[in-house]
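**Student:** Predicted model and sequence below, questions to follow.
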Amino acid sequence: MILVATMWKIKQSLMNHFPSDPRKGQIGSIELNLWLAQMSGVSVMRLRQNSSDIKIFIFLYTALITILVTFVYTACEFYDLALNWYDLNILTQNSCISLTHLAGLAKIINALYKLKDIQKVLEKLKYGLRTYAISKEQRQTFLDGELENKLLLTVYVAIVATTGLLGMFVLFLNPVKMAGKTFPYRAVVPSWVPFPLQLLYMSLSVLVFAMQIVAIDYLNINLLNQLRYQLNILNLAFDKLSFEEEQEKSRASDSPIFGKHSRRLNAIIEHHCLLKEVCQDIESIFSVSILLQFFTSLIIFAMTGFQATVQSDASNEAILIYFYCGCICCELFLYCCFGNAVTEQSKTLPIRSFNSSWYDYDGRYRKSLLVFLTNAQQPFVFTAGSFMDLSLPSFLGILSKSYSYIALLRQLYGR
């Protein structure tokens, strides 16, 4: 009962503070996502409406976080990596978190560089909602998806934040053993910085950087989900068309149906073309950064798996490694799961359109439907740098290859 009550409160809070309204093109999950990005120090001011005073404060805040956390702390980690490259145990400990931060830094830079393109994608999605989500069922489908999106982001943040806070607890519990010497706090902070400040800087940097990565990752996943919802809205448009045709039949109208249904089909085709543009835009914005994420995830899985085998099962370090590996697995799974979901959703379009009693319509309608069927035959596919699809088989393939690398590292370590 307590869990149900808590989830209800979270649901109501998300709906009240970040409302969604398809009639206005308002996407609350995107607003929540961008708010998280700003709170963690990623400057996405172009994508949010703020007053001039708030913009100045956000600019100074994000600049400070970006310099101290995103760049300086990453440099401290790589300096430690350069000092200890010869020790396999230390190398794998450092590489786990350093590669994560390197991939995160690349994704943040990519998102900031292509912020204008992301803004155009959001404008297209909002236009699609305002223009084509016209029925009650279509709007409810979008609102249900928005609730799913917000709750999923909340759970993702909770998982990563729990891991970061657990790391902070272990760090302050064993500061001498952990600070700069053990995963995930292997970094060389200047010695002139007081030790308590070093502890605070390390713990906050790892936690804040994790939130930045979550915000950027989920922005991509959120856009995939928005595309999936609008594909479902397209399917519902064909259902509505079939329902209206059945109503026409019940009125004993035996003549071919002209006019209104052809305009509805033209609107569906326009919507589909808009979504194809959105798909291509998302692919061009995030494809390369996702490839880097997949490559580093393969190495990180191998490194963390190796660390889990060499650490004592009861040690704090081993517990942190298990939590961290779970976060990386969750990150990669979300990409592959929702990329796969968009592809599968797009494959349903030709089936739903062909089942729409097209044989009862006039020749103009049938020609337009043929154009749609031709375009819809090609599913929406997202890739990691055109190297592999975002799909569940790709996720399983990365896990399989990681296991092979773990075995290799174990052999090297045992010599």
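**Tutor:** Perfect, I can see it now.
**Student:** make it CA atoms for all contacts and neighbour counts henceforth
**Tutor:** Fine.
**Student:** For the stretch 201-350 of the chain, just list every one of the helices.
**Tutor:** If DSSP state H, counting those that start in this stretch is used as the criterion, the helices of the stretch 201-350 of the chain fall at 260-310, 316-354.
**Student:** Now do the strands in this structure.
**Tutor:** Listed in chain order, the strands of the chain (DSSP state E) span residues 383-384, 388-389.
**Student:** Out of those, which is the most enclosed?
**Tutor:** Ranked by mean neighbour count under mean count of other Cα atoms under 10 Å, those are led by strand 383-384, which reaches a mean of 20.
**Student:** residues in contact with it?
**Tutor:** Outside strand 383-384, the residues within contact range by Cα atoms under 8 Å, 6 or more residues apart in numbering are 283, 287-292, 294, 389-390.
**Student:** could you redo the last one with a cut-off of 6 Å?
**Tutor:** Residues lying outside strand 383-384 but in contact with it, judged by Cα atoms under 6 Å, 6 or more residues apart in numbering, are 287, 290-291, 389-390.
**Student:** want to compare, so here's the second one:
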Amino acid sequence: MGPKFLESLEDPSHLLLGPTLLGLQYWGLWQKDRIKNVIYNIIHILAFIFVISQYLELWLIRQNLELAMRNLSVSMLSTVCVFKAGTFVFWQKSWKELIEYVSNLEKNQLSKNDKTTAKIIDTYTKYSRIVTYCYWCLVTATVFTVILAPLFVFLSSPVYRESISNGTQPYPEIMSSWFPFDRSRGLGYWLSVVCHTLICFYGGGVVASFDSNAVVIMTFFAGQLKLLSMNCSRLFGDGNEVVNYKDAVKRIEECHYHHLYLVKYSTVLNSLLSPVMFLYVIICSLMICASAVQLTTDGTGNMQRIWIAEYLMALIAQLFLYCWHGNEVSYMSYKVDGGLYSSAWWSQNVRIRRSLLLLGGQLRRTITFTAGPFTMLNVATFVTVSVIIMMISTQATATILLLGSKQTDRISNAIQLPICISDSV
């Protein structure tokens, strides 16, 4: 049943992006039908209103550090989800142009029946499927962990159950948000549970489909750069092949335009991702810090620590996924011209060699992905953010231990999370 289900996700029109486009379509980001678009856009607006209610609740509970940190760790992720959904819908035309380029280029390349080309495309397509499905599983596990965490806390703590029964403690919540009714008991509580459950599935679907689609397209660029390098290395065969001037120029032109369009559409992808990733790097860093502080607080129970640890792992995996694949594209972009100089260029005349020099100059134009105007998406950025997170988490934990629970209003001034991260990034 598993392989058949996975096969049903494939799309002959989009050989690489079939599963990710299906996910985008189910969650209302890849819009085709006008009537469904209206329904999906209403859902996106309701999600935006829910995020506002989370920050309103954060303001109301600002004096309670433990509740505020728990709210902050989730509300910022909700902000990123809504921002991703909004930008994808608003920039739908650019996304469609980019996706059509990816699909059409692969179909044209495979139509030539070249074994080397087919092998490279098949390799990065299989890799993309593994990354997509593993990431979907991780997001699904995170969503169910967030939804079921209050139930596990309720079942694992007899003292907490006794406090609920005598009315001294409210029922456990999935998320922290404001409602215009009493959500601590009765019908109001169950309405909040249903609302929080739905918003968790919405956010998980948006994150899974958006991130997997972006990462798969990054993988496409890395694979195409590898294919371009291979094509450059076999421009003139092994040197014994007789290639006339017209055929040689045609091959050089194909490599030139291949790289030219890769640079063009990678710039389009970067323009779509850069604002999202700038917000994502900042907010993800803040979320990881908030989760790490919760993890090291004495008042946090064992079941809560398990939930926070799984949530923290998912946040780090998301950031790593973008930085790793952005680094892969940059690395392949730097070494793509090596294929040209490993070709049998020495077997050609002076006119062809001059054209090769021009092509080499074109291939030196590198492809990079950025998170806003301040940093690039690569492994170095991930390591830098990780070091900052460790330093801030250590400082936050030490501050909590020194000041104690009665002086929590001074912690925000001692930690200075936003200032540290914005200055460092």
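**Tutor:** Received, thanks. Keep in mind that this is a model prediction, so the values were computed, not measured.
**Student:** TM value for the aligned chains?
**Tutor:** The TM-score (TM-score structural alignment, normalised by the length of the first structure) is 0.85; 385 aligned residues with a Cα RMSD of 2.6 Å.
**Student:** okay, the strands of the first structure in CSV with distance to residue 246 of the first structure next?
**Tutor:** Formatted as CSV, the strands of the first structure follow (distance: least, Cα to Cα, whole Å):
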stretch, distance to residue 246 of the first structure
strand 383-384, 41
strand 388-389, 40
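**Student:** Go through those strands and name the closest to residue 83 of the first structure.
**Tutor:** Of all the strands of the first structure, the one in closest proximity to residue 83 of the first structure, counting by Cα to Cα, is strand 383-384 (32.5 Å).
**Student:** Onto which residues of the second structure does the closest one map?
**Tutor:** When the second structure is aligned by TM-score structural alignment, the counterpart of strand 383-384 of the first structure is residues 370-371.
**Student:** Run a quick neighbour tally on the nearest residue to residue 424 of the second structure once chain neighbours are set aside.
**Tutor:** If the residues on either side of it in the chain are set aside, residue 424 of the second structure comes closest to residue 388, at 7.7 Å by Cα to Cα, 6 or more residues apart in numbering. Taking other Cα atoms under 10 Å as the neighbour definition, residue 388 of the second structure ends up with a count of 19.
**Student:** try the one 5 residues further on
**Tutor:** Using other Cα under 10 Å, residue 393 of the second structure has 23 neighbouring residues.
**Student:** Can you tell me the residue that sits opposite it in the first structure?
**Tutor:** Matched to the first structure by TM-score structural alignment, residue 393 of the second structure sits across from residue 406.
**Student:** and what of residue 63 of the second structure?
**Tutor:** Superposed on the first structure with TM-score structural alignment, residue 63 of the second structure falls opposite residue 86.
**Student:** Check residue 135 of the second structure too.
**Tutor:** Residue mapping for residue 135 of the second structure onto the first structure gives residue 156, with TM-score structural alignment as the criterion.
**Student:** check contacts around that match.
**Tutor:** Per Cα under 6 Å, 6+ apart, neighbours of residue 156 of the first structure: none.
**Student:** ok, back up a step: select from the contacts of strand 383-384 of the first structure the one having the most neighbours.
**Tutor:** residue 390 (29 neighbours).
**Student:** Skipping adjacent residues, who's closest to it in space?
**Tutor:** With Cα to Cα, 6+ apart as the measure, residue 336 is the residue that lies nearest to residue 390 of the first structure, at 4.5 Å, once sequence neighbours are left out.
**Student:** What is the neighbour count of that neighbour?
**Tutor:** 23.
**Student:** residues touching it, list them.
**Tutor:** For residue 336 of the first structure, the residues meeting the contact criterion (Cα under 6 Å, 6+ apart) are 390-392.
**Student:** and the gap between it and residue 382 of the first structure?
**Tutor:** Note on residue 336 of the first structure: its distance to residue 382 of the first structure, by Cα to Cα, to the nearest Å, is 9 Å.
**Student:** Overlap of the contact sets of the two?
**Tutor:** Contacts common to residue 336 of the first structure and residue 382, judged by Cα under 6 Å, 6+ apart, are residue 390.
**Student:** can you put the helices of the stretch 201-350 of the first structure in a markdown table and add distance to residue 168 of the first structure?
**Tutor:** Putting the helices of the stretch 201-350 of the first structure into a markdown table (distance: least, Cα to Cα, whole Å) gives the following:
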| stretch | distance to residue 168 of the first structure |
| --- | --- |
| helix 260-310 | 19 |
| helix 316-354 | 10 |
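**Student:** These: which one's closest to residue 235 of the first structure?
**Tutor:** Judged by Cα to Cα, the one of the helices of the stretch 201-350 of the first structure that comes nearest to residue 235 of the first structure is helix 316-354, at 6.3 Å.
**Student:** could you give me the residues in the second structure that that closest one aligns onto?
**Tutor:** Helix 316-354 of the first structure maps onto residues 303-341 of the second structure, going by TM-score structural alignment.
**Student:** buried set for the matching stretch?
**Tutor:** When neighbours are counted by 16 or more other Cα atoms under 10 Å, the buried residues of stretch 303-341 of the second structure are found to be 303-305, 307-312, 314-316, 318-341.
**Student:** tally of neighbours for residue 40 of the first structure?
**Tutor:** Counted with other Cα under 10 Å, residues neighbouring residue 40 of the first structure total 22.
**Student:** Report the separation between it and residue 209 of the first structure.
**Tutor:** 8 Å.
**Student:** now swap in residue 161 of the first structure and tell me
**Tutor:** Between residue 161 of the first structure and residue 209 of the first structure the computed distance is 11 Å (Cα to Cα).
**Student:** Then residue 376 of the first structure?
**Tutor:** Going from residue 376 of the first structure to residue 209 of the first structure by Cα to Cα gives 40 Å.
**Student:** quick one: which of those two has more around it?
**Tutor:** Taking other Cα under 10 Å, residue 376 of the first structure and residue 209 do not tie; residue 209 has more neighbours (25 against 21).
**Student:** The more buried one maps to what in the second structure?
**Tutor:** That one, residue 209 of the first structure, aligns with residue 203 by TM-score structural alignment.
**Student:** ok so, going back, the match of strand 383-384 of the first structure vs the first structure, mean deviation?
**Tutor:** Comparison of stretch 370-371 of the second structure with the first structure after fitting gives an average deviation of 0.8 Å (mean Cα distance after the TM-score superposition for the first structure).
**Student:** So what's the gap between that stretch and the chain middle?
**Tutor:** For stretch 370-371 of the second structure, the separation from the chain centroid amounts to 12 Å (computed by Cα atoms, centre = their mean, to the nearest Å).
**Student:** repeat for stretch 203-217 of the second structure
**Tutor:** Relative to its parent chain, stretch 203-217 of the second structure has a centroid offset of 6 Å by Cα atoms, centre = their mean.
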